[in-house]
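> Sequence and predicted structure below; questions after.
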Amino acid sequence: MNSIEIKSNNETQGVLKVGFATTDLSSIDSHFGSAKQFVVYEISKLSTSLCKIVKVTPKQTDETVKALKGIDIVYFTNIGATAAAKLINNGIFTIKYKEIIQIDKEVEKLKEMLNTNPPPFIKKIVEKKVA
């Protein structure tokens, strides 16, 4: 397992770190347990940036959860109950899409939420980072 650092956002308050399980770096198209990589973005009211690509070994749930530490939200197409519990217990919010979704559209949706009226789970993440 390894990470490829791309860019770091200098903002610290109100920045969401979001990971997407992906095979092609552009779509949310992988089951959590069989994912080989997660692309991670930093998203704020003002900017979005590709932060890093986290390479993982499929079916190694504990190692994958450890590699995703520090990420606020992770997206995937499916997940087992045990893996979901491990993510939640590590403070990572989980979002499952049954269909394949484009990452750039989801990133824009999150940025728009931050600039309008974010849902309670997003507000909680942002407030936790400010405190």
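Received, thanks.
> CA atoms for contacts and neighbours, from now on please.
Will do.
> Which helix in this structure has the most residues?
Scanning the chain for the helix with the most residues, using DSSP state H, yields helix 103-115.
> Contacts for that one next, please.
Around helix 103-115, the neighbours that count as contacts under C-alpha atoms under 8 Å, 6 or more residues apart in numbering are 20, 25-28, 41, 43-48, 119, 122.
> ok, now with 6 Å
26-27, 45 (C-alpha atoms under 6 Å, 6 or more residues apart in numbering).
> Now, of these, which are buried?
In the contacts of helix 103-115, burial by neighbour count holds for S27, counting by 16 or more other C-alpha atoms under 10 Å.
> quick one on the thing from earlier: immediately after the longest helix of the chain, which helix or strand?
Using DSSP states H and E, the next helix or strand after helix 103-115 towards the C-terminus is helix 120-130.
> The structure to be compared is supplied as follows:
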Amino acid sequence: MSLPTRQLCVIDERHAESLLKVAFATTDRQGVDQHFGSARSLAIFGVSSEQQHLLSIVEFGDLNQDGHEDKLASKIAVLQGCIAVYCRACGGSAVRQLLALGIQPVKVAEDARISDLLSALQHELQEGPSGWLAKAMARQHQGEGVGRFDVMEAEGWQE
């Protein structure tokens, strides 16, 4: 498995819980310009209808689109908690693995800017999410409920 070569995490716990996490395959931190499988870096943002924050940047070594799937594991691992990853392209195996974990791969046009994509996502959150975003948010809320019941069970029951 090809591990990240560098990772920058911006620590700001005040907002992290209420933000949806989305990732972008990018080399310049401005535009989405990478195929997911061979992406040299991922920028992960937290977004809500009112705000957006850079959460982390993860850099990988040079990776080729050679069909070796072990490189996918490290990329998918850093996407834990993300609802989507925006990229120029994504291979079939990666799409299956991402969807199985509840992460929506989003293919974008060649000139897609991260700031524009974040603004569009915020607009959709303000107007009421639809399509993949609504499904991703529903999955996220279902996951929150599971932990709540575990806590209740651990507390025990008294009559």
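Everything's here; your move. Keep in mind that this is a model prediction, so the values were computed, not measured.
> could I get the contacts of helix 103-115 of the first structure as a markdown table with secondary structure and distance to D72 of the first structure?
Shown next, in a markdown table, are those (DSSP: H, G, I helix; E, B strand; the rest coil; distance: C-alpha to C-alpha, whole Å):
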| residue | secondary structure | distance to D72 of the first structure |
| --- | --- | --- |
| S26 | coil | 19 |
| S27 | strand | 19 |
| K45 | coil | 16 |
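> List just the nearest of the contacts of helix 103-115 of the first structure to T77 of the first structure.
Distance ranking of those against T77 of the first structure, using C-alpha to C-alpha, places S27 first at 10.2 Å.
> hang on, the closest one packs against Q102?
Yes - counting by C-alpha atoms under 6 Å, S27 of the first structure touches Q102, with 4.4 Å between them.
> Translate K96 of the first structure into the numbering of the second structure.
Counting by TM-score structural alignment, K96 of the first structure corresponds to K107 in the second structure.
> And for its match, the neighbour number?
By other C-alpha atoms under 10 Å, the residues close to K107 of the second structure number 16.
> Also R148 of the second structure?
Should you count by other C-alpha under 10 Å, R148 of the second structure turns out to have 10 residues around it.
> Assign a three-state SS to it, would you?
With DSSP: H, G, I helix; E, B strand; the rest coil as the basis, R148 of the second structure sits in helix.
> Can you find the partner of it in the first structure?
Taking TM-score structural alignment, R148 of the second structure has no aligned residue in the first structure.
> can you check H15 of the second structure too?
Counting by TM-score structural alignment, H15 of the second structure lines up with N10 in the first structure.
> cool, S74 of the second structure as well?
By TM-score structural alignment, S74 of the second structure lines up with E63.
> and L99 of the second structure, how many neighbours?
By other C-alpha under 10 Å, 13 other residues sit near L99 of the second structure.
> likewise V95 of the second structure?
Applying other C-alpha under 10 Å, we find 16 residues neighbouring V95 of the second structure.
> Map it across to the first structure for me.
In the first structure, V95 of the second structure lands on A84 (TM-score structural alignment).
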